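K.L.:
quick one: sequence plus predicted model below, questions after.
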Amino acid sequence: MDELLHELRRAFELLDPPPRALFEAARAAFAFRDPDASLAELTREATPAGAGLRGSSRLLTFTGDDVTVELQVSPAGGVRVLTGRLSPARPATLCVRHSRGETRTHVDESGHFVAGDVPPGQVMLHFTLPDATTVVTSWSRL
């Protein structure tokens, strides 16, 4: 029976493999392993005026209980640069989770941060605050 299931699995992998986006979505869902984190959901998305002259930058705003994350996403070759602000302002550690793993950076005392070399696709921002509490954004496609 195990051999038959193995052969069926191989046949499906060859003839009708699952879409790559399915694997990205599954990894994204699994990576949200912090059930105690405050969730900041995407509440606003905009393209700044004149963005077409510099590329296709996007402005995203995530809002949660007593926290806001403002994020500018700018293309840089085949990757994205994330520039943003955590409000209320406070230092933190930021981990940007994406299809290739994680990109880590620091949030300064004014709440500002920059994370480069982020691949396009699904991302989630995971902030660890000085008091060890965490804030995560909803998954968003860049």
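P.N.:
Looks like it came in fine. Residues are numbered from 1 along each chain as shown.
K.L.:
can we go C-alpha only for contacts and neighbour counts from here?
P.N.:
Fine.
K.L.:
tell me which residues in stretch 74-93 are buried?
P.N.:
Within stretch 74-93, the residues that count as buried by 16 or more other CA atoms under 10 Å are 74-75, 80-86, 89, 91-93.
K.L.:
let's bring in a second one:
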Amino acid sequence: MNDDDFLTELRAAADEFDPVPAGVLRDASAALALRALDAELAELVESEALVRGDGPVLLAFESERVTVNLEISGDVVRGLVIGAAGEAVVETPRSRRAVPISDGWFTVTEVPSGMVRIRVTAVDGTPVVTQWTRAD
């Protein structure tokens, strides 16, 4: 038995008798989302969340270059972006969906509940990302 065969057997035994907990895989996936640490952070400057009822959550984020206004209603995230062009990327700890920005607007449907953030590119090419917020 060579080293590669031994490692294959060892991996199989570890997977069977001591699998990686789902939470660890989820957290590792979320950590990979931080791989673009050079992005400028757009901070939350305004929030209108209804305490009761099923109304939308309205959020405003600002950075030096970009403003992102969001409306989150159920599994739909709609945004107005000022100072960015191209596409908006809606990120959750488990997914990323890119949609075009058209006349400053974007809409993404079927966004899973939980944490969400938006990534855009400023007109000068600087990547900008909003703070994480809840989408449920």
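P.N.:
Ah, there it is. A quick note: this is a predicted structure, and the numbers were derived from the prediction, not measured.
K.L.:
circling back to that earlier point, can you list which of the buried residues of stretch 74-93 of the first structure are found in strands?
P.N.:
Among the buried residues of stretch 74-93 of the first structure, the residues falling in strands (DSSP state E) are Ser74, Pro75, Arg80, Val81, Leu82, Thr83, Gly84, Arg85, Leu86, Ala92, Thr93.
K.L.:
just give me the match in the second structure for the last one.
P.N.:
So that's Thr93 of the first structure. If you follow Thr93 of the first structure across to the second structure using TM-score structural alignment, you land on Glu87.
K.L.:
and after the helix or strand harbouring Ala21 of the first structure, which helix or strand comes next?
P.N.:
Per DSSP states H and E: Ala21 of the first structure is located in helix 20-31. Per DSSP H and E, the first helix or strand lying C-terminal to helix 20-31 of the first structure is strand 38-46.
K.L.:
which stretch of the second structure lines up against that next one?
P.N.:
Going by TM-score structural alignment: strand 38-46 of the first structure matches residues 40-48.
K.L.:
how much does the matching stretch stray from the first structure?
P.N.:
Compared with the first structure after fitting, stretch 40-48 of the second structure deviates on average by 1.5 Å (mean CA distance after the TM-score superposition for the first structure).
K.L.:
now the buried residues of stretch 74-93 of the first structure as JSON lines including distance to Leu60 of the first structure?
P.N.:
As requested, the buried residues of stretch 74-93 of the first structure are exported to JSON lines (distance: CA to CA, whole Å):
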{"residue": "Ser74", "distance to Leu60 of the first structure": "11"}
{"residue": "Pro75", "distance to Leu60 of the first structure": "14"}
{"residue": "Arg80", "distance to Leu60 of the first structure": "14"}
{"residue": "Val81", "distance to Leu60 of the first structure": "13"}
{"residue": "Leu82", "distance to Leu60 of the first structure": "10"}
{"residue": "Thr83", "distance to Leu60 of the first structure": "10"}
{"residue": "Gly84", "distance to Leu60 of the first structure": "9"}
{"residue": "Arg85", "distance to Leu60 of the first structure": "11"}
{"residue": "Leu86", "distance to Leu60 of the first structure": "12"}
{"residue": "Ala89", "distance to Leu60 of the first structure": "17"}
{"residue": "Pro91", "distance to Leu60 of the first structure": "20"}
{"residue": "Ala92", "distance to Leu60 of the first structure": "19"}
{"residue": "Thr93", "distance to Leu60 of the first structure": "20"}
